[in-house]
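In: Turn this into a model:
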Amino acid sequence: MLTDIAERRRPAADALKDWGLAHRFAGSGDRAGIASLVYDALRRRASASWIMGSEAPRAVLIGALRLQQGLAAASVSALFSGERFAPAPLSAEERTRLETATLEDAPPEVAGDAPAFAMPELAAALGDDLLPELKALARRAPLDIRVNALRGRREDVMPALAAFDAAPTPHAPNGLRIPIGADGRGPALHVEAEFLDGWYEIQDEGSQLAALLAAPQPGETIVDLCAGGGGKTLALAAETANGARLIATDGDPRRLAPIHERLRRSGALADVRTPRTGRARADVLEDLDGRVDRVLVDAPCTGSGTWRRNPDAKWRLRPNSLALRTAEQTQVLDRAARLVKPGGRIVYVTCSLLPAENETAVAGLLSRWRGRFAVVPPDEVLAAGPASLRTAVRTTRHGIQMSPFRTGTDGFYVAVIARHG
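Out: The predicted model follows:
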């Protein structure tokens, strides 16, 4: 599978699915274990290659067992016994490198397991925290849920999840964190009765905080411009107790497919406007131009802030994909600018750590609409969130940057831009 992912540059989830279909004899435990090995190897692909002196999938896997799972050479050797289905025994060189090779002289992109071309952007965003942040991005992500305030309080649902050792998230007031297993996976919360009854949604704490910092108010007209599956739409509805007029849409109608069932389950109220495709395509928000109080732009981006969850994505990233995303961000921000009324606000959110998608995108909007918009100071934006976040988060000229090392979340950027005229 590692060979397939590398050669075909395809998502790991697709490769794992195809392997499972072709090997139906493998039980769910085997599939979960294999998936864990694949994702761990992708998380540490560069550093594992460095210590093993080879980029071959076997070498990457061996190195990842040491770096990601902390196995000693003797333990790895026992797994590579050559018996039955086990891989061939370690060579003398493999064992020596496992025992002696280090990352002391490795460049940051190797020690931090990140694409080399993205390092200047990452360094500009993370500064002295560059290596700690990259190492945090290479670890397994936690399993977070957001308790649906439309159904009840966090304290109300905690007893039902006691068997999973659910504990409050460090910052988000409605978040719970569930420990993951040794295989890197959490429990199947989507089959629990409380989930089916809409008591909670699976959502990273950073995403929860982004919706909170949007500061939606009852009585407002709010557009979720890039709603996708509806995670932040539901959070906005809960935050306003269904007291706002909430409109959700997305440029790709396929991404909206899950939102209808999620709205039904949660009790959230939103008007979903699905654009048509082809020649009949029309602007489904035209009637709202200049009339919206708050526009949430959860912009399409490279997803560099989610590398903990999608480690394969960082190795598929290329300079041209960054250029494509920044062009899309320009387009969607300009659409938001036409929607928002004087005195209204644009809340710009990405799950990225790259300034080209964050600070530069906001600066571009300010330049194109000179005199019409101004950034809300980050300290003022943070006032809508918990006090603990204010001391943990990294603030920038235009916005707020959450990150695994500093806030324990995925990498989320939030900027709020107010329209003057």
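
In: alpha carbons only for contacts and neighbour counts from here, please
Out: OK.

In: Nearest residue to Met158 in space, please, no chain neighbours.
Out: Of all residues not flanking Met158 in the chain, Ala166 sits nearest, at 6.7 Å (Cα to Cα, 6 or more residues apart in numbering).

In: how close does the one you found get to Ala116?
Out: Distance of Ala166 to Ala116, given as Cα to Cα, to the nearest Å: 38 Å.

In: Quick check on the two: which one has the bigger neighbour count.
Out: Ala166 (20 against 13; other Cα atoms under 10 Å).

In: Let's compare: structure for the following, please.
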Amino acid sequence: MRPGARIQAAIEVMTDVIERHRPASVALADWGRSHRFAGSGDRAAIGNLVYDALRRRNSIAWKMGSDSARALIVGAAPEAMGVTAADVIALADGSTHSISPLSELEQAGLDRPLSDDLPAHIKGDFPEWLSGEFDRAFGACAVAEGEALARRAPLDLRVNTLKATREKVLKALEKYGAEATLLSPVGIRIPAPQGGKRAPNVEAETAHGKGWFEVQDEGSQLAALLAGARPRLQVLDLCAGAGGKSLAFAASMQNTGQVYAYDSEKTQLRPIFERLKRAGARNVQVMDAGDAAGLDALSDRFDLVFVDAPCSGSGTWRRRPDAKWRLSPENVAARLEDQKSVLQMAAKMVKPGGRMVYVTCSILPQENSEQVRWFCAEHEGFTPINYVDEWQQQLGSDAPVSSTGDNVGLQLTPARHGTDGFYISILSRNT
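Out: Presented below is the predicted three-dimensional model:
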């Protein structure tokens, strides 16, 4: 496909996303199925256009003077395709399958700089109704944090130390520019693709088939490491999902002790079995999804209960940019109730002297530090552990500074730490 035709195709997909309120991934997949002639490079370029437009939806709409599908895609095109504004104007030649010529207003919008006095939610590309939460979370840094959440994310991998070393995996993936992560001692990072380039399919690599690594954001790796899953412990991964944290625990525990992987949804747990086999993880017991009675039978048993709580997903907006525009106050309110419910469940599973680790992929205080305060007020036997001390003990290095400004919980963000937005709080059960 010619570049102009790719822009036009992206407009069609974005129209589907906006008018039918569909996830971008679904709209892109449907477009691909109905346009079989488009190659993998075409589909990747169209996806870059759509996702970059969604990442910077507010700022592009302001520059272009419109939030229509056409305006958003045209406004995203220079950066998304790695070309100049003049190139985009030239590509819009109205030829067959290509985008029609740009109006004078559209051409002017491509070169319009953002004003210094714009509201934070426009410059930072986050929903206006979340302005208060961003201000509470980041203060004067709200725009910078929003901008970081609106950039493409790198591809992070966790080395499976049951089968490989970081040096071994780095060598296997050196053709992709792989480098060691700054904070996780078992992490590898492949830089985000620029312009119209696509991210490599590392799961097609022989090294992945051998179980040498798993795709996992560095922030998620750090949450698993901070949990302190040592050999011979009894561990419950309460919201296990596809099993990424359970796999990390198995490696940290050197295949000793026992990890129980539980989730309320069967579809979430289904991928875990193949992943466990590939990774060589032998100490993970997958519980029947939704078996609350079986879970209750294990009360007061666990040295460590890991709660990767359901949340807004605001920390993952780099990877799922359409999610931030679908998020609503009602969604957040529902997640807050879910978090309280799962925390109540987790409290019963921790044995005296054990610990619970509460984690979200969110940057919203009401889902993070405020939930921890609520929980501790409801359960006097639990006390927060200073994450700085725990970091030094578990990772053997100096801990990064949390964006919360305290040591009760660690808030990781793309702007400050280069990770997805993750909140990690470690709670000790004293009685």
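
In: For the aligned residue in the second structure for the residue nearest to Met158 of the first structure, list the residues it contacts.
Out: Using TM-score structural alignment, the partner of Ala166 of the first structure in the second structure is Ala178. With contacts defined as Cα atoms under 8 Å, 6 or more residues apart in numbering, Ala178 of the second structure is in contact with Leu170, Ile188, Arg189, Ile190, Pro191.

In: who's in contact with the residue positioned nearest the centre of the first structure?
Out: The C-alpha lying nearest the average C-alpha coordinate of the first structure belongs to Thr306 (Cα atoms, centre = their mean; 3.5 Å). Contact analysis of Thr306 of the first structure by Cα under 8 Å, 6+ apart lists Leu137, Cys351, Ser352, Asp410, Gly411.

In: Please name the nearest non-neighbouring residue to Gly112 of the first structure.
Out: Nearest non-adjacent residue to Gly112 of the first structure, counting by Cα to Cα, 6+ apart: Leu134, 4.8 Å away.

In: Matching the one you found against the second structure, which residue comes up?
Out: So, by TM-score structural alignment, Leu134 of the first structure is matched to Gly146.

In: repeat for Ala13 of the first structure
Out: Aligning on TM-score structural alignment places Ala13 of the first structure opposite Ser25 in the second structure.

In: and which of the contacts of Thr306 of the first structure is nearest Gly206 of the first structure?
Out: Nearest to Gly206 of the first structure, judged by Cα to Cα, of the contacts of Thr306 of the first structure is Asp410 at 5.7 Å.

In: in the stretch 301-421 of the first structure, which spans are strands?
Out: In the stretch 301-421 of the first structure, the strands defined using DSSP state E, counting those that start in this stretch lie at 340-350, 373-375, 394-395, 400-401, 413-419.

In: what range in the second structure does the fourth one sit on?
Out: To tie it back to what came earlier, the one meant is strand 400-401 of the first structure. Strand 400-401 of the first structure corresponds to residues 410-411 in the second structure, going by TM-score structural alignment.

In: What's the average distance for that stretch when superposed on the first structure?
Out: Compared with the first structure after fitting, stretch 410-411 of the second structure deviates on average by 0.4 Å (mean Cα distance after the TM-score superposition for the first structure).

In: And that stretch, how far out from the chain middle?
Out: Taking Cα atoms, centre = their mean, to the nearest Å, one finds the center of stretch 410-411 of the second structure at 15 Å from the center of the full chain.

In: All the strands of the stretch 1-150 of the first structure, in order from the start?
Out: 143-147.

In: ranges for the helices of it?
Out: Assigned by DSSP state H, counting those that start in this stretch, the stretch 1-150 of the first structure shows helices spanning 2-8, 12-22, 28-43, 45-52, 57-67, 73-79, 92-100, 108-111, 119-126, 130-137.
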